[in-house]
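*Asks:* quick one: sequence and predicted model below, then my questions.
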Amino acid sequence: MFGSTILDAAIGIIFIYLLVSLVISAINELIAAMLKSRAKNLSQGIQALLQDPSQAGWVARLYQHPLIQSLSPPNSKPSYIPSRTFALALLDLIAPASTDGSRTLADLKAGMVNLPEPLQRTLTNLLDEAQHDVERLKTQIEIWFNNGMDRASGWYKRKTQWIQFFLGLSLVILLNIDSVHIGRALFAVNSPLRASLVESAKSFVAEPGGANKPIKDVVDAISTASLPIGWTEVPKRDQWLTIALGWLITALAVSLGAPFWFDLLNKFVNIRASGKAPEEEPKPPKEVPAPKEPGG
């Protein structure tokens, strides 16, 4: 019984963290779209890759190439560039192809002379890896680009986590989403909240969409779950420290992101669904033969 209570309480609080994380993710994506954060991060990644500190040289020329310009509306930068497109555009800037579409090794080496020295060294190493084959060089440039974009994605993810933490902290204070208070409510004896959240969590994970559910579904889930959040009364002076700790725990939890909490919730719901092995039915006590009477 106690183990079942712990599991159900864990499902309840994970479900709450998931819902809050989904709201924070939606707000973060809206801010990122308004500020064009992904496009800026990509541009910074390419700037680091081409080792162009000014962004006025080869980075600008690359973004002006027709292959790159076709990836976004006019007067805006793309938020994603395929590695093959990057390789073709860069090679075309270094050594434009002839009328028949071919590009010789001699043309390429002549064009590389005009590159900044750091970029020239990098491409010389890539050309050596490609065994001085132009077609293989395209593949090497793609690998180089993908590795650079992995690093840029790491930068973006770290920045996003900090943004999600501060967004989460703001939201949990505004809505008083206190993990300590929620935990107490979930661990209460015969808690109707615990049973309600478990059922809501089971329905939520069963629906399609995973951690990318529409915000309308998230809002509906929050409105029907009767969550123990919000400001119902002014806390007493000696309660503020515990409340602040609860806010901090919630903010740190939601900074882990919705995919983390969705996967964890799915595992816990599956564990609960698998259930315990049925207990063996008690056997009736063995009959003890009555003692024989003396002389019998």
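*Replies:* That came through fine.
*Asks:* for the rest of this, base every contact and every neighbour count on C-alpha atoms.
*Replies:* Will do.
*Asks:* could you point out which element follows the helix or strand containing Ser200?
*Replies:* For Ser200, the host element (DSSP states H and E) is helix 192-206. Under the assignment DSSP H and E, the closest C-terminal helix or strand after helix 192-206 is helix 215-224.
*Asks:* buried ones in that following helix, by neighbour count?
*Replies:* Within helix 215-224, the residues that count as buried by 16 or more other CA atoms under 10 Å are 218, 221.
*Asks:* got a list of contacts for it?
*Replies:* 19, 22-23, 26, 200, 204 (CA atoms under 8 Å, 6 or more residues apart in numbering).
*Asks:* which two in the residues you listed are spaced the farthest apart?
*Replies:* Greatest spatial distance among the contacts of helix 215-224 (CA to CA): Ala26 and Ser200, at 20.7 Å.
*Asks:* burial count for Pro235?
*Replies:* Using other CA atoms under 10 Å, Pro235 is surrounded by 10 other residues.
*Asks:* tell me the SS of it?
*Replies:* Assigned by DSSP: H, G, I helix; E, B strand; the rest coil, the conformation of Pro235 is coil.
*Asks:* repeat for Gly230
*Replies:* Classification of Gly230 by three-state DSSP places it in coil.
*Asks:* show me what contacts it?
*Replies:* Gly230 touches 174-177, counting by CA under 8 Å, 6+ apart.
*Asks:* now the buried members of the residues you listed.
*Replies:* Neighbour counting with 16+ other CA under 10 Å marks 176-177 as buried within the contacts of Gly230.
*Asks:* make a markdown table out of the contacts of Gly230 and add distance to Ala33 and secondary structure.
*Replies:* Putting the contacts of Gly230 into a markdown table (distance: CA to CA, whole Å; DSSP: H, G, I helix; E, B strand; the rest coil) gives the following:
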| residue | distance to Ala33 | secondary structure |
| --- | --- | --- |
| Leu174 | 24 | helix |
| Leu175 | 25 | helix |
| Asn176 | 28 | coil |
| Ile177 | 27 | coil |
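*Asks:* structure two is appended below for comparative analysis:
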Amino acid sequence: MLSVYVDLALGLVVSFLLLSLLVSGLNEAVVRLLSIRSKFLWAYLRDTLDGSDAQGRSWLPAGVRDVFAALPFQRDPRPRHSGRPAPAQAGELPARAGGSDDALVTLLYQRVREIDHPKRGRTSIADIPPGRFAVAVMELATGAPGGVEGFLARLKEIGSPLHGPLNGVWETAQRDLDRFRQGVETWFDGEMQRLTMLYRRYVRWVVTVLCVGVTLLFTVDGLEHAKTLLRDNAFRASVTAVAEAGPAAYDELKARCTGGDPVSCVTETLSRPALARMLGQAPLSVSIPAEGEPVFAWNGGVWWDRLTTPSHWPGFLLTYVALLFGAPFWWDVLRRLTGIRSRR
């Protein structure tokens, strides 16, 4: 009896894992297609280095709508890609306010563009290691007239928001260049962690919408799927009983496979597990016959009937809540149930 519940748990976990992976894949596809990570990073860098845009607006998105509307399509904060190597000497900042409104972003990109490759004419850099950022700041600071002190004075003159953090790090380092570099690295690492938390907060809403979409697209009723798994287990048990008990147990299978050959019925049933039937509830389904090419079928009417049937709604809610846990959670549950050890 215990094996029945183990089979049920494994079937549900594998199903939720595959659906969660589908949600993660769709989310990653949207993020990569719109270059959200790269734009998020450079929006932060523009706010931190050069301040707001000409209209006084922050470059970082103020809400979920801005992440997937303004950021991808209206205000691209990324610098234009350049295939040239970084110049030997860092450029100079403007001497007074009113100069280039992206002077520091341009200078920073010059120092890190060796790791770049183009994406529709813009940079694709989505992650700058804190150590590399600290080295770039040191190159800009030591190359400026007056060294770090002169660099900080220029930042103050042009009204860069970077002046406050760097000035605090410089004072804390007691004007020691090595400690200053380490301080800049630590500060930028903390800023990247804060930015990651902000990014995940926005993306969590997108994942929530994708979970709803996947659940309703495949009309995955978690409760119905659990019952199907139990029925499949009972059917396999009855087939085994026929093999062991002989013709005396054949009547049960004939009752299940009315109007056809029980052998072909058993073969067809066992070749279509509960997972395949669950994913076959989408508006467009595909079946692979024993011979020939795959056959696509439109199930719009059946899909809509399932979607509008109130008895399925609790199962949809169960599937939706399960997908919110994410693929890592279900993979960990699967490892614990099967004893699979992770390789590190």
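*Replies:* Arrived safely. All values reported here derive from a predicted model rather than from experimental measurement.
*Asks:* pick out whichever of Ala26 and Ser200 of the first structure has more residues nearby.
*Replies:* Set Ala26 of the first structure next to Ser200 and count neighbours by other CA under 10 Å: Ser200 wins out with 19 against 16.
*Asks:* my guess is the more buried one meets Ala225, correct?
*Replies:* Yes. The criterion here is CA atoms under 8 Å, and Ser200 of the first structure meets it with Ala225 at 6.8 Å.
*Asks:* follow-up on the earlier one: buried set for the helix holding Ser200 of the first structure?
*Replies:* Buried, per 16+ other CA under 10 Å, within helix 192-206 of the first structure: 193-202, 204-205.
*Asks:* between those, which is nearest Trp144 of the first structure?
*Replies:* Using CA to CA, Val205 comes nearest to Trp144 of the first structure of these, at 38.7 Å.
*Asks:* now that closest one. Nearest residue, chain neighbours left out?
*Replies:* Closest residue in space to Val205 of the first structure, ignoring its immediate chain neighbours: Asn266 at 6.5 Å, by CA to CA, 6 or more residues apart in numbering.
*Asks:* again, but for Leu248 of the first structure
*Replies:* Going by CA to CA, 6+ apart, Leu248 of the first structure has Leu169 as its nearest residue, at 7.0 Å.
*Asks:* what's the counterpart of the one you found in the second structure?
*Replies:* Superposed on the second structure with TM-score structural alignment, Leu169 of the first structure falls opposite Val212.
*Asks:* mean shift between the stretch of helix or strand its match belongs to and the first structure?
*Replies:* Val212 of the second structure belongs to helix 177-217 when elements are defined using DSSP H and E. Helix 177-217 of the second structure, aligned to the first structure and superposed, deviates on average by 1.6 Å (mean CA distance after the TM-score superposition for the first structure).
*Asks:* run through the neighbouring helices and strands of that helix.
*Replies:* Under the contact criterion of 3 or more CA pairs under 8 Å, 6 or more residues apart in numbering; DSSP states H and E, helix 177-217 of the second structure touches helix 2-34, helix 36-49, helix 130-143, helix 163-172, helix 313-324.
*Asks:* how about the ones you listed in JSON lines, adding distance to Ile115 of the second structure?
*Replies:* Formatted as JSON lines, those follow (distance: least, CA to CA, whole Å):
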{"stretch": "helix 2-34", "distance to Ile115 of the second structure": "18"}
{"stretch": "helix 36-49", "distance to Ile115 of the second structure": "13"}
{"stretch": "helix 130-143", "distance to Ile115 of the second structure": "11"}
{"stretch": "helix 163-172", "distance to Ile115 of the second structure": "25"}
{"stretch": "helix 313-324", "distance to Ile115 of the second structure": "35"}
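*Asks:* Asp101 of the second structure is nearest to which of the ones you listed?
*Replies:* Of these, nearest to Asp101 of the second structure by CA to CA is helix 36-49, at 9.3 Å.
*Asks:* now do that closest one: distance to the chain's middle.
*Replies:* Distance of helix 36-49 of the second structure from its chain centroid, counting by CA atoms, centre = their mean, to the nearest Å, is 18 Å.
*Asks:* re the thing from before, ok and the helix holding Val212 of the second structure relative to helix 2-34, angle-wise?
*Replies:* Using axes from the mean of the first three to the mean of the last three CA atoms, to 10 degrees, the direction of helix 177-217 of the second structure lies 120 degrees away from that of helix 2-34.
*Asks:* and helix 177-217 of the second structure, how far from the chain's centre?
*Replies:* Here helix 177-217 of the second structure is found 11 Å from its chain centre; the criterion is CA atoms, centre = their mean.
*Asks:* do stretch 114-134 of the first structure as well
*Replies:* Chain-centre distance of stretch 114-134 of the first structure: 35 Å, with CA atoms, centre = their mean.
*Asks:* buried residues, that stretch. List them.
*Replies:* Neighbour-count burial for stretch 114-134 of the first structure, counted by 16+ other CA under 10 Å, picks out 119-120, 122-124, 126-127, 130, 134.
*Asks:* now stretch 30-47 of the second structure
*Replies:* 31, 34-47.
*Asks:* could you do stretch 156-174 of the first structure as well?
*Replies:* Judged by neighbour count using 16+ other CA under 10 Å, the buried positions of stretch 156-174 of the first structure are 156, 160-161, 163-169, 171-173.
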